[in-house]
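> Below is the structure, and that's it, no one-letter string:
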């Protein structure tokens, strides 16, 4: 049988498995969530750019700037994370994936959060916050169940990232509703995503690189996991924790500088320059490059040498969005039976998101040209996700892998 063969639910449990009777869209977790994430990335960015231009007012009851920050971190990004985890965790644990009606209901929880938070005044900001806060804890419960049942204790590190995101979302709403500033919640959420990139990226980047090099008949493989990787992850998480709690200062700068050096060393050991002929692999290395660059930005901002917003956007657009698109394109191709190679459109997706990642921090460095750079970065973002939808949308919604 293939990876998408029929699975049978266990008696007395939540139905899991690759449904062949449900609509294609709800046959596997990556399908609805990757598709919805890309759509929402386009819609939310369009609304934000129109709001900046004064053409429309978005989520005025909550605050347009807060809405934008929230929807990038807990709207679009949480959907990508859900699509990835609902696909990857079954592979890690050897258990059956969530599919069919359970997947549909989980997806509806995410959609409900987007709708009520777009116009929070309809039901009240507090009620909208409650609805929006449901999704991540439910996703967390599903992943905990699978990891514990599969006895894959090493994957609890990934669960820790989900816990941080769930708490960060709740804290974000509490701080805004109570009249505070959600900066701490934003840093917590960004840190959770970056930590997940350092943990999961350390698995998939050298693995995919090794597989591709081996297929090419070469032997210049990336370095295997070593103590350096463990130290880099530990120091990176320590730097992120200091950044969340202290925001700035010499402690943050010192830890972030150490994390910058360690993660740069880690990346070079994966030999990304050997993959330039296959952009589906190269983009993983480029996206991870924004991890050390992000730590360097945190260090500079902690010493007052760089705008905190510039440092933040190196991580959000550079690390998080670039890595998410890298994973979305590869996973979509792989799980719909496509050849694992980047098309011209896919390469354009990568170029656009990297351009957005470079332009957005530049807006904070060049205030006289900020509005132009905001618009250019936003347009590059729209191009990246728009092109993803153009090429991968039909695969996600209509292409079901054949049973053999």
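Sure, I can see it. Quick caveat, the model's predicted, so the values are computed rather than measured. Numbers count the residues shown, from 1 in each chain.
> contacts, neighbours, all on C-alpha from now
OK.
> show me what contacts residue 222?
206, 209, 210, 269, 270, 271 (C-alpha atoms under 8 Å, 6 or more residues apart in numbering).
> switch the cut-off to 10 Å
205-210, 213, 267-272, 274 (C-alpha atoms under 10 Å, 6 or more residues apart in numbering).
> distance of it from residue 236?
As for residue 222, its distance to residue 236 is 21 Å (criterion: C-alpha to C-alpha, to the nearest Å).
> Also residue 305?
20 Å.
> Mind checking which of these two has more residues around it?
Using other C-alpha atoms under 10 Å as the criterion, residue 305 and residue 236 rank with residue 236 on top: 27 against 11.
> try this one side by side with the last:
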């Protein structure tokens, strides 16, 4: 098996030499396409031929299309680091990516080609990806099996979203489960990489040891557990005032946790700072969700978009840019265009949340927010698209 993988790595096109390459490229490309289609439908110019209604399709494709592709790219890239085994590459990787792309087309045209065939194709991808990852992790007795389990649960949430649209279960259970799972995953993975990258950056600048962020401790586990509990309350008792209180407490604990990482000192390095900017949306989103349930005049969509358009997208963009540079042996430095992408995604997320809060003309703010959000991903494709298709520096084609 090892010899076969080495041969695949040597003989395949650079684009298929690591999961981050096709899936990060696909995630950004599909996000721009899906957002454009959604804004056109919202303006009444087109009707998306999906078995989902317009809002449900937009929500589904942002979560299970865009975020799902980013999760696949991250997982397939992280597994070799976790296990020491060679990455999935060549035809097996192409098969997974083609499967994801086919699922996007199937969901988009499911009103014509069939709702349940699209569901089987779409859900099957995440369940298969989880089983593939489980095989790699189990083979080396690796500690990251909980992450793999969350990818499997993400596939189950995908299935629940189809069942909800078909009226089999409560309509919103699937997508809310996906939001909860991705929030917890960001809390877990972000809690590893953000203090680690921040500490490395600070050490290079000779910051005193007493000011350096530490790796996850008992307090971090408590914060993750409290966040998971709060989101579980949100899933089971979405309208109970106690859920609002628990969500706000989780927001406070996340904020205190992040403050310990010293992100306010990293302004001179955008690659590090953007990780902190992405993570800050977690306490903001949890707080807004909590306030909306606790009786304040705040729509739940403000909290949901803080977690999705803010937290998930910013963290995805931060990880995609950093991983694309690092795994292709390029200098870890944010070019001006990359910084512009970070600014655009942040501005777009702020406008989208502000629109939900009624802080301006809703329709105009929605269009402008979508334009900035999409522009951030277009800039990613402009800068990193060629990198994802080219060999690693020092590596032959």
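That came through, no problem. The structure presented is a predicted model; accordingly, all values stated were derived computationally and were not measured.
> returning to that earlier point: Throw the contacts of residue 222 of structure 1 into TSV and include distance to residue 284 of structure 1, secondary structure and neighbour count, thanks.
Output for the contacts of residue 222 of structure 1, formatted as TSV (distance: C-alpha to C-alpha, whole Å; DSSP: H, G, I helix; E, B strand; the rest coil; neighbours: other C-alpha atoms under 10 Å):
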residue	distance to residue 284 of structure 1	secondary structure	neighbour count
205	6	helix	21
206	10	helix	24
207	11	helix	17
208	9	helix	15
209	9	helix	24
210	13	helix	22
213	15	helix	17
267	10	helix	22
268	13	helix	14
269	14	coil	16
270	11	coil	22
271	12	coil	18
272	9	helix	19
274	13	helix	15
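> still contacting in structure 2, which of the residues you listed?
For the contacts of residue 222 of structure 1, the aligned pairs still in contact in structure 2 (both residues aligned by TM-score structural alignment, their matches' C-alpha atoms under 10 Å) are 205-210, 213, 267-272.
> so what corresponds to residue 202 of structure 2 in structure 1?
Mapped onto structure 1 by TM-score structural alignment, residue 202 of structure 2 lines up with residue 213.
> Equivalent analysis for residue 349 of structure 2, please.
Aligned partner of residue 349 of structure 2 by TM-score structural alignment: residue 357.
> thought its match was touching residue 311?
No: Residue 357 of structure 1 is not in contact with residue 311 according to C-alpha atoms under 10 Å; the separation is 11.1 Å.
> okay, those two: which has more neighbours?
Neighbours per residue, other C-alpha under 10 Å: of residue 357 of structure 1 and residue 311, the larger number sits with residue 357, 27 against 22.
> where's that one relative to residue 286 of structure 1, distance?
Taken as C-alpha to C-alpha, the span from residue 357 of structure 1 to residue 286 of structure 1 is 11 Å.
> Can you pull the residues that touch both of those two?
318, 319, 322.
> Take the residues you listed and keep only those in strands.
Nothing among these maps onto strands, per DSSP state E.
> mind listing what the counterpart of residue 330 of structure 1 in structure 2 touches?
Residue 330 of structure 1 maps onto residue 322 in structure 2, with residues paired by TM-score structural alignment. Contact analysis of residue 322 of structure 2 by C-alpha under 10 Å, 6+ apart lists 271, 272, 275, 316, 330, 331, 332, 333, 334.
> same check, this time on residue 78 of structure 1
33, 37, 71-72, 84, 110, 135-136, 139, 162, 165-166, 193.
> So the match of residue 202 of structure 2 is in contact with residue 275, correct?
Yes: at 7.8 Å, residue 213 of structure 1 and residue 275 qualify as touching, with contact defined as C-alpha under 10 Å.
> What lines up with residue 158 of structure 1 in structure 2?
The pairwise alignment with structure 2 assigns residue 158 of structure 1 to residue 147, based on TM-score structural alignment.
> Distance-wise, check that match relative to residue 160 of structure 2.
Applying C-alpha to C-alpha, the value for residue 147 of structure 2 to residue 160 of structure 2 is 20 Å.
> Out of the contacts of residue 78 of structure 1, who's the most crowded?
In terms of neighbour count, residue 33 stands highest of those at 28 neighbours, by other C-alpha under 10 Å.
> so residue 401 of structure 1 sits in a helix?
No: membership of residue 401 of structure 1 in a helix is not supported by DSSP: H, G, I helix; E, B strand; the rest coil, which gives coil.
> Count the neighbours of it for me.
Neighbours around residue 401 of structure 1, by other C-alpha under 10 Å: 17.
> for residue 245 of structure 1, same thing?
Around residue 245 of structure 1 there are 12 residues (other C-alpha under 10 Å).
> what's near enough to touch it?
Contacts of residue 245 of structure 1 (C-alpha under 10 Å, 6+ apart): 184, 187, 188, 252.
> ok, now with 8 Å
Contact partners of residue 245 of structure 1, counting by C-alpha under 8 Å, 6+ apart, are residue 184.
> what's the answer for the one 4 residues further on, then?
For residue 249 of structure 1, the contacting residues are 302, 303, by C-alpha under 8 Å, 6+ apart.
> What does it correspond to in structure 2?
Correspondence of residue 249 of structure 1 to structure 2, assessed by TM-score structural alignment: residue 240.
> Kindly report the same for residue 41 of structure 1.
When structure 2 is aligned by TM-score structural alignment, residue 41 of structure 1 is paired with residue 31.
> Now do the same for residue 293 of structure 2: its match in structure 1.
Per TM-score structural alignment, residue 293 of structure 2 is aligned with residue 302.
> Its match: neighbouring residues, count only.
If you count neighbours by other C-alpha under 10 Å, residue 302 of structure 1 ends up with 24.
> If we go by neighbour counts, what in stretch 198-215 of structure 2 is buried?
Applying a neighbour-count criterion of 16 or more other C-alpha atoms under 10 Å, the buried positions in stretch 198-215 of structure 2 are 198, 199, 201, 202, 212, 213, 214.
> could those go into a markdown table alongside distance to residue 361 of structure 2?
As requested, those are exported to a markdown table (distance: C-alpha to C-alpha, whole Å):
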| residue | distance to residue 361 of structure 2 |
| --- | --- |
| 198 | 39 |
| 199 | 42 |
| 201 | 41 |
| 202 | 42 |
| 212 | 44 |
| 213 | 41 |
| 214 | 44 |
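> Thanks a lot, catch you later.
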